[in-house]
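Colleague: Structure here, sequence nowhere to be found:
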């Protein structure tokens, strides 16, 4: 069987109905200023953009896309890749751990029974991610629910992932993912402890994600997990957003080197999450210095999984030949 054809991801300012009318659109992600739609390919993520109106994040497949619903799962796919999404109101569950376990149980069952059994990348958005002290922090409960829900999909071949605090205040857990018919290759960062090996001080259940995933396919594509100012397992530069960005880019450079890919450029589509709106101008100026003009980026207001971290970056990076 031939290698999978890569999907393309871009930020697009257009009418939502026009985007959803395209037969090869796999997914469209809007943000807190975007309209609603019940199309299975569409998700309005609960993050406020730093500049409004925000463009849509548009995923396009190489083949014609089919769509469907399976319980709580909304999905769209071509022959090679499948997008899926789940939204669960926390009020329907005992707590965030229970909601997360339910979401991941549904995700795992859907993926395992599908033609696209290999998870490449998962995105998670939940409200009040840092609320609670010590082991009572909501992010730590999320990690416990995620591990319980993953079940048979757990192991060391984790997908890339991000978990960000919603900035719209809605207590609705949003999980969406990309899965493939062929397995990708997880990539770790030599500057950072693998997340699933974090010591007990970070919670009763270690986070279950790889630092990046090199997608299967005929062209190199690297799906980068949420990356912040963490060296080893310790956060760095508390309170200094510029120093945190410098450390974050040092981590990203190390990650790209591990994946044998060049630095960011025309094949890069990045999301930059900023905890405080008051830091957006400084972050934007820093990004202008560090990224070439053809590297696309979107700045969003959102809480990072550790209270001391002010900024995080994730995204897709592909080598342009």
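Modeller: Yep, that arrived. Keep in mind that this is a model prediction, so the values were computed, not measured. Numbering: from 1, shown residues only.
Colleague: going forward, measure contacts and count neighbours with C-alpha atoms only.
Modeller: Will do.
Colleague: With adjacent residues omitted, what lies nearest to residue 185?
Modeller: residue 214 (5.0 Å; CA to CA, 6 or more residues apart in numbering).
Colleague: what number of residues lie near that neighbour?
Modeller: 23 (other CA atoms under 10 Å).
Colleague: how far away is residue 232 from residue 203?
Modeller: From residue 232 over to residue 203 the distance is 16 Å, taken as CA to CA, to the nearest Å.
Colleague: Next, the buried residues of stretch 262-276.
Modeller: For stretch 262-276, the neighbour count (16 or more other CA atoms under 10 Å) marks 263-265, 267-275 as buried.
Colleague: so who does the residue nearest to residue 185 touch?
Modeller: Under the criterion of CA atoms under 8 Å, 6 or more residues apart in numbering, the neighbours of residue 214 are 120, 184-187, 220-223, 259.
Colleague: Restricted to helices, list these.
Modeller: Taking DSSP state H, every one of the contacts of residue 214 sits outside helices.
Colleague: Included below, for side-by-side comparison, is a second structure:
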């Protein structure tokens, strides 16, 4: 990936062709629309679909009914399956996803290694091989102590499966723990024929430089990724981390406020407009379901009019109570 020292201004020869939005509609309706690249559901009761563009994310949404997340491109979309990978592509963009049951591997480390190895082999067959954004959803993410914590084992397996695939730089990413009854590792990504620009937050240490206390293998991700046309910023999972340390332990409101400060710092580093608007959807991950109403009220106060999809998910560090990710469109 290109690093953020490059000129961040919009490239007029690369018009925006990707949109991300939350919508209240049946999945069949969203999938039937021209240009639909991917549709994500956050409600366990949503009917299953064989369409490769459809993915049920194993996170409980605090809204009922839960909205869909829809990715749309201004192009004809094709889709299919390649072994365990489902995919769709159009207009130079690619969605790819894989789900592996840990019981069929050697636990989370083996599942991560196998999943990333298969994803990398698939990506090498594609023209859209510039990976811009990845989401990882992991069962029991904080279970275990020290290097035996499942998130740290996931990082070990991920690095092994990736090899040198991200030798030129990491994409933006999120890793969240789900509460599904099945121990399934779910990974999905957005890629493009063109490179983006990785963006780091000046308030935070780059994740791949974390000290040894965070595991044998540091997390590999950029804090954000500017899309090729420089018209949108994909925001990685962001929490109350300053430098490499978690801040405000046991203080939900202070953690959320620190997270919003980090988001503003990232927007500034990416030369994006301040704040968020109705066209810049965010996703919130709340560790304790009992905190959801308070998080919603605080976000409505701090980010009025901004669409936020709140889900029940565990942050990769047990002391962190809330995390945000999402998009900022110009």
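Modeller: Structure's in. What do you need? Treat the numbers as computed from the prediction; the structure is a model and nothing was measured.
Colleague: The alignment partner in structure 1 of residue 113 of structure 2: how many residues sit nearby?
Modeller: Counting by TM-score structural alignment, residue 113 of structure 2 lines up with residue 101 in structure 1. Using other CA under 10 Å, residue 101 of structure 1 has 23 other residues around it.
Colleague: so where do the helices sit in the stretch 201-330 of structure 2?
Modeller: Secondary structure of the stretch 201-330 of structure 2 by DSSP state H, counting those that start in this stretch: the helices cover 252-269, 292-302.
Colleague: Where in structure 1 does the longest one fall?
Modeller: The reference is to helix 252-269 of structure 2. So helix 252-269 of structure 2 sits over residues 241-258 in structure 1, by TM-score structural alignment.
Colleague: Equivalent analysis for stretch 282-301 of structure 2, please.
Modeller: Using TM-score structural alignment, stretch 282-301 of structure 2 pairs with 270-289 in structure 1.
Colleague: just how off-centre is that stretch within its chain?
Modeller: Chain-centre distance of stretch 270-289 of structure 1: 18 Å, with CA atoms, centre = their mean, to the nearest Å.
Colleague: Next: stretch 221-237 of structure 2.
Modeller: For stretch 221-237 of structure 2 - counting by CA atoms, centre = their mean - the centre lies 11 Å from the chain centre.
Colleague: Next, the residues that contact the match of stretch 282-301 of structure 2 from outside, please.
Modeller: Stretch 270-289 of structure 1 has contacts (CA under 8 Å, 6+ apart) with 50, 241-242, 245, 295-304, 309-316.
Colleague: What is the end-to-end distance of that stretch?
Modeller: 15 Å.
Colleague: Now which residue in structure 2 aligns to residue 196 of structure 1?
Modeller: By TM-score structural alignment, residue 196 of structure 1 lines up with residue 208.
Colleague: who's in contact with that match?
Modeller: 218-221.
Colleague: Show me where the stretch 51-200 of structure 1 has its strands.
Modeller: Here the stretch 51-200 of structure 1 has its strands, by DSSP state E, counting those that start in this stretch, at 56-60, 66-70, 73-77, 81-89, 118-126, 160-165, 172-180, 185-187.
Colleague: Now the first one on structure 2. Mean distance?
Modeller: Taken against structure 2, strand 56-60 of structure 1 registers an average deviation of 0.4 Å after superposition, with mean CA distance after the TM-score superposition for structure 1.
Colleague: Do I have it right that residue 154 of structure 1 meets residue 148?
Modeller: No. At 9.0 Å, residue 154 of structure 1 does not count as touching residue 148 under the criterion of CA atoms under 8 Å.
Colleague: higher neighbour count, the two?
Modeller: residue 148 (19 against 16).
Colleague: OK, contacts around that one?
Modeller: Each residue near residue 148 of structure 1 by CA under 8 Å, 6+ apart is listed here: 101, 104-105.
Colleague: Who are the contact partners of the most centrally placed residue in structure 1?
Modeller: Among the residues of structure 1, the one closest to the centroid is residue 123, at 3.4 Å (CA atoms, centre = their mean). Contact analysis of residue 123 of structure 1 by CA under 8 Å, 6+ apart lists 161-163, 175-177.
Colleague: Check residue 307 of structure 2 too.
Modeller: 22, 278-282.
Colleague: Need those residues in TSV (columns: distance to residue 302 of structure 2).
Modeller: Written out in TSV, the entries for these read as follows (distance: CA to CA, whole Å):
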residue	distance to residue 302 of structure 2
22	20
278	13
279	16
280	14
281	14
282	13
